[in-house]
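**Student:** Give the three-dimensional model of this entry:
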Amino acid sequence: MKLKLEYLAGCGTFSECRFRTPFYEKEVSSLAFICSSGPAVWEPQSLLLVCAGMIPGGGEQLALWLDERKGRGAAGFLADLSGEEEERIDALAKACRERELVFGTVAADRFVSLINEYSHLIASRTDGTVRAYDRVLEDLQHRFYISGTDSLLDGLSYWTGCQAALIVGQDTFVKPPVPVLNEAVFYPAYWRKEPQKSPLSHVSLYSSSYSEKMLLQAELFKNRLPFGVLCLIGEEGRFEPSDYILLNYASILCTGIDDYKRRSRRIEAAMEMICGGQMPDSSVTNLFPESGYALVLREQKTDGAADGKKEYLSYLIHHYFPQQLCYSFSAEGSLRLFVSTEDVDHFGRRLLDILDGAGKRCRAGVSRYYTISQAVTAFFEAESAAHIAGLLEYGERICYYHDLGIYRLLNYPENSWPINQMLGEMDELLNQMDEEKRDVLAMTVRVFVKCKFNYQKTADKLYTHVNTVRYRIKLIEDLWDADLSSDEGRLLFSVLAKLLPLWMKSGCYSGTLPREGE
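**Tutor:** This is a model prediction of the structure:
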């Protein structure tokens, strides 16, 4: 790891060094001790530690000696020049400046301390700040226990220079939040574990043909069971040995946050109870906004997506709408939300756009505004709106319960409202007839109401004789015990003409609906 000298010069023993040449924006890759015995070998951009008597006195020999160090990639050197005259030191500093070499002086008895300290230093790849490992680990610990997971991820990103992501249950936290994570991150099948051995057993490096990024991942365990992952997302070849250490330490800190998983499960269980008609106790409803709208989104076309789809959608919801909502996925794949917002139409359209981009094209049903104590009613309305919109082949992708008009009376098959009981009874009476007569009578009722109870217009529409229409309507009047001469009878026929086709389409009806004119 390269360290910036401007930060290194202020650390521990390095602060005792007297630098005599500019070092701003200079980087050092390592320290190398140079002595009279043995060959001198060092990495490029090393800062050399030179003992007294090894630097030529001046002239051509000094120039050759400095040029050799410069040519072999040294960043500069720290020398023990105790007892040397200032004039000679100044001349050496001038020669180093001409070659853009870093030059400083320090006592030889500090060399061991310098090497030892350097081996325990780490630099932030965000701004180059240098700290000892123990100080960095202490910083991560302080962030986690004082400020929480967001601050921990901020710190991890600051020291590694990568995006840090924590995925637990339906909660995904990413710092920095942009750029938006590639969808491939959430699909385990897309990733291949790199063969190089990790220095830490629970930290592994992954690559994917679906992403230009690499993934350094640590699994999170509680009671020996995995419950989430903590990962760094960076460019190929970017990860340093220090990244493995920091990620591993952060993952150990995160073993105490499986409450996120419990929270997700509690919300999912609460949603199931609410949609089943029961309210959970207040300890669970406290996880929800105090009031808002219920939304139910049903996918219009299922693509049989691989494992990871829900996790990716959860991440997008958390990324774009981090507050004031709770959500879960039903066993059938519907997305259920309870959201507090001033503009539910804007929220719904933005959410649909985001899901479209993720390859999930949905239709949304939206309730009226309710407090969380009325969540059963709210989700009943949202489920009804989504269901009926699908039956009606609704033109808009967002269907509001308050816009359904008379169709609000229909909610097949979950409830026992009188209108549904009546529809069931009417359908049962029709089913007593043969299939052909049943379908003809059902179509006649629809067209008769559409033609405003005009027998002749109905006959023209159905391409049949007017007396045939009269005969069919009389059959239905007798069958349903309705009198079309009364206002109540006509209202009944109007309602049934609207709702009965949907009732039949819902799946209860066993016949086929002929098109008008057939």
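
**Student:** from here on, contacts and neighbour counts on C-alpha atoms
**Tutor:** Fine.

**Student:** my read: His465 touches Ala459, true?
**Tutor:** Yes - the criterion here is C-alpha atoms under 8 Å, and His465 meets it with Ala459 at 5.6 Å.

**Student:** Tell me if I am right that Ala218 is in a strand.
**Tutor:** Yes - Ala218 sits within a strand when classified using DSSP: H, G, I helix; E, B strand; the rest coil.

**Student:** from what I can see it touches Tyr249, true?
**Tutor:** No - between Ala218 and Tyr249 there is no contact under C-alpha under 8 Å: 9.7 Å.

**Student:** For the two, indicate the residue with more neighbours.
**Tutor:** More neighbours surround Ala218 than the other of Ala218 and Tyr249, with 25 against 15 (other C-alpha atoms under 10 Å).

**Student:** residues in contact with the more buried one?
**Tutor:** Counting by C-alpha atoms under 8 Å, 6 or more residues apart in numbering, Ala218 touches His202, Val203, Ser204, Val229, Leu230, Cys231, Leu247, Asn248, Ser251.

**Student:** so how far is the first residue of stretch 336-355 from its last?
**Tutor:** This stretch, stretch 336-355, spans 13 Å end to end (C-alpha to C-alpha, to the nearest Å).

**Student:** Buried residues of it, list them for me.
**Tutor:** The neighbour-count check on stretch 336-355 (16 or more other C-alpha atoms under 10 Å) flags Arg336, Leu337, Phe338, Val339, Ser340, Thr341, Val344, Gly348, Leu351, Leu352, Ile354, Leu355 as buried.

**Student:** quick one more, to check against the first:
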Amino acid sequence: MEKESITCFQYKLRNLACDGEILKLLKALHERCGGQWVYSVHQNYEVYPDTPELSEAFFYPEWWKRRVVRPAFPGIQEFGWEEGRSFHFIHSSQTVNGEVRHLLQIRGEEEFTEEDHVLLDYACILTGYMKALPAASEGISTLMGNAYRGIRPETIPEGVFPENGYGIVVLERGDKGILKQQGYLGYRLHRSFRKCLRYCFLDETHLLLFVSADNVMKVTEQLEEIIGFGDDDMIMGISGLYSAAEMDQALGEARHSVEVGNLTDMDRTVFFHCELGIFRILDYPKPGSPVNRLMDQMTEKLMEYPKEKRDALSDTMCCFVKNHYNYQKTADAMYAHVNTIRYRISLLENLWSCDLQREEDRLLFEVVSRLLPLWVKETGYE
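**Tutor:** Predicted structure coming up:
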């Protein structure tokens, strides 16, 4: 069958663009020109033909080698990449309402033709008149970053976020630089979760997510696989279920979960806020909190003793609370004489103006005994 003229094909592309059929537009370009076509707007990607993994080459422009060609249009750039396999790219982009839209054709070693350049340029212009991808918004990262810092969103862009979801904070505490692969990881997150997840790389060690899921445990397993959790280099905190308008609460709980988890348990990788026990209401180690000020005041007095003595006092207090304020059981657990335990506890009572006959002071001791190990880890006091 005779190939339709380029003018007729452009008319076909225009009709697809008018109907908002971006995937069909990419398919038509593939059938006409071959290669793999990628259209991206911020956190959204459409790819045809779809593959389990889009080549990493797309996400690392620093790997691309500019090819010396004279494209039909100055807005088109052509590149090559060789890393085990050879790829050629032609790339065009434009900015629409503050959002940068990219259109890219990837193929093997075969050369691009002038028709490829013409159709890429025309298709890129058409996408500027299409509705953006369903959840495209340049403000996603800004909104999520502010929510992480405790600023409640004034408005949620329609169709951008799932209506309800879980806040998740991923922390990289190793030095492998896993979260530096932001573009590639972003695509993998998008492809795995499509419209039910939004993300923000706060920096190279923190990844924020808001994800809708019927089974959040399964989501954490998928995230571990996508991001590549290994050893103790990555940990994750998960909030309860919140509406998108309450994202500050969701990401706040997730942040608190990962902070507490990072200080308390080096053997686990996933920390659910609902499982934090008393730490759900104690916001330590959040700077400036009343709990922080309490710990600063109490440990400042403890620091007046030499290290060996304050270690003995803090260990005794934790063991005493653990053994339900029983002197003999504490002495047995610490292989010490019961009078030694009584002496240490009386020192702490005097130091902190407490009386363990009072229920309120017993509760205070219990709270401090939970927080003290975190305080020691965080401050690294000697």
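
**Student:** And the TM-score between them?
**Tutor:** Once superposed, chain against chain, the TM-score is 0.88 (TM-score structural alignment, normalised by the length of structure 2); 381 aligned residues with a C-alpha RMSD of 3.1 Å.

**Student:** host element of whatever residue of structure 2 lines up with Leu137 of structure 1?
**Tutor:** Matched by TM-score structural alignment, Leu137 of structure 1 corresponds to Gln10 in structure 2. Here Gln10 of structure 2 sits within helix 6-18, counting by DSSP states H and E.

**Student:** And the next helix or strand past that helix?
**Tutor:** Criterion used, DSSP H and E; the element after helix 6-18 of structure 2 is helix 22-33.

**Student:** Quick one: average offset of that next one versus structure 1, please.
**Tutor:** Superposed on structure 1, helix 22-33 of structure 2 shows a mean distance to its aligned partners of 2.2 Å (mean C-alpha distance after the TM-score superposition for structure 1).

**Student:** For that helix, give me every contacting residue.
**Tutor:** Residues outside helix 22-33 of structure 2 that contact it (C-alpha under 8 Å, 6+ apart): 13, 16-17, 36-38, 46-49, 116, 119, 127.

**Student:** switch the cut-off to 7 Å
**Tutor:** For helix 22-33 of structure 2, contacts defined as C-alpha atoms under 7 Å, 6 or more residues apart in numbering pick out Leu13, Leu16, Ala17, Gln36, Trp37, Glu46, Tyr48, Asp116.

**Student:** likewise stretch 344-363 of structure 2?
**Tutor:** Here stretch 344-363 of structure 2 makes contact (C-alpha under 7 Å, 6+ apart) with Met298, Lys301, Leu313, Met317.

**Student:** which of those lies closest to Pro153 of structure 2?
**Tutor:** Pro153 of structure 2 lies nearest to Met298 out of the contacts of stretch 344-363 of structure 2, by C-alpha to C-alpha, at 36.8 Å.

**Student:** now Leu355 of structure 1: how far from Arg298 of structure 1?
**Tutor:** Counting by C-alpha to C-alpha, the gap from Leu355 of structure 1 to Arg298 of structure 1 is 11 Å.

**Student:** same deal with Arg336 of structure 1?
**Tutor:** For Arg336 of structure 1 relative to Arg298 of structure 1 (C-alpha to C-alpha), the value is 9 Å.

**Student:** And for Lys222 of structure 1?
**Tutor:** Relative to Arg298 of structure 1, and taking C-alpha to C-alpha, Lys222 of structure 1 is found at 34 Å.

**Student:** more crowded one of the two?
**Tutor:** Counted by other C-alpha under 10 Å, Lys222 of structure 1 and Arg298 do not tie: Arg298 has more neighbours, with 22 against 13.

**Student:** What helix or strand is that one located in?
**Tutor:** Going by DSSP H and E, Arg298 of structure 1 is part of strand 291-299.

**Student:** chain center to the helix or strand just after that strand, what's the gap?
**Tutor:** Where DSSP H and E defines the elements, the next helix or strand beyond strand 291-299 of structure 1 is helix 309-320. Put simply, helix 309-320 of structure 1 sits 4 Å off its chain's centre (C-alpha atoms, centre = their mean, to the nearest Å).
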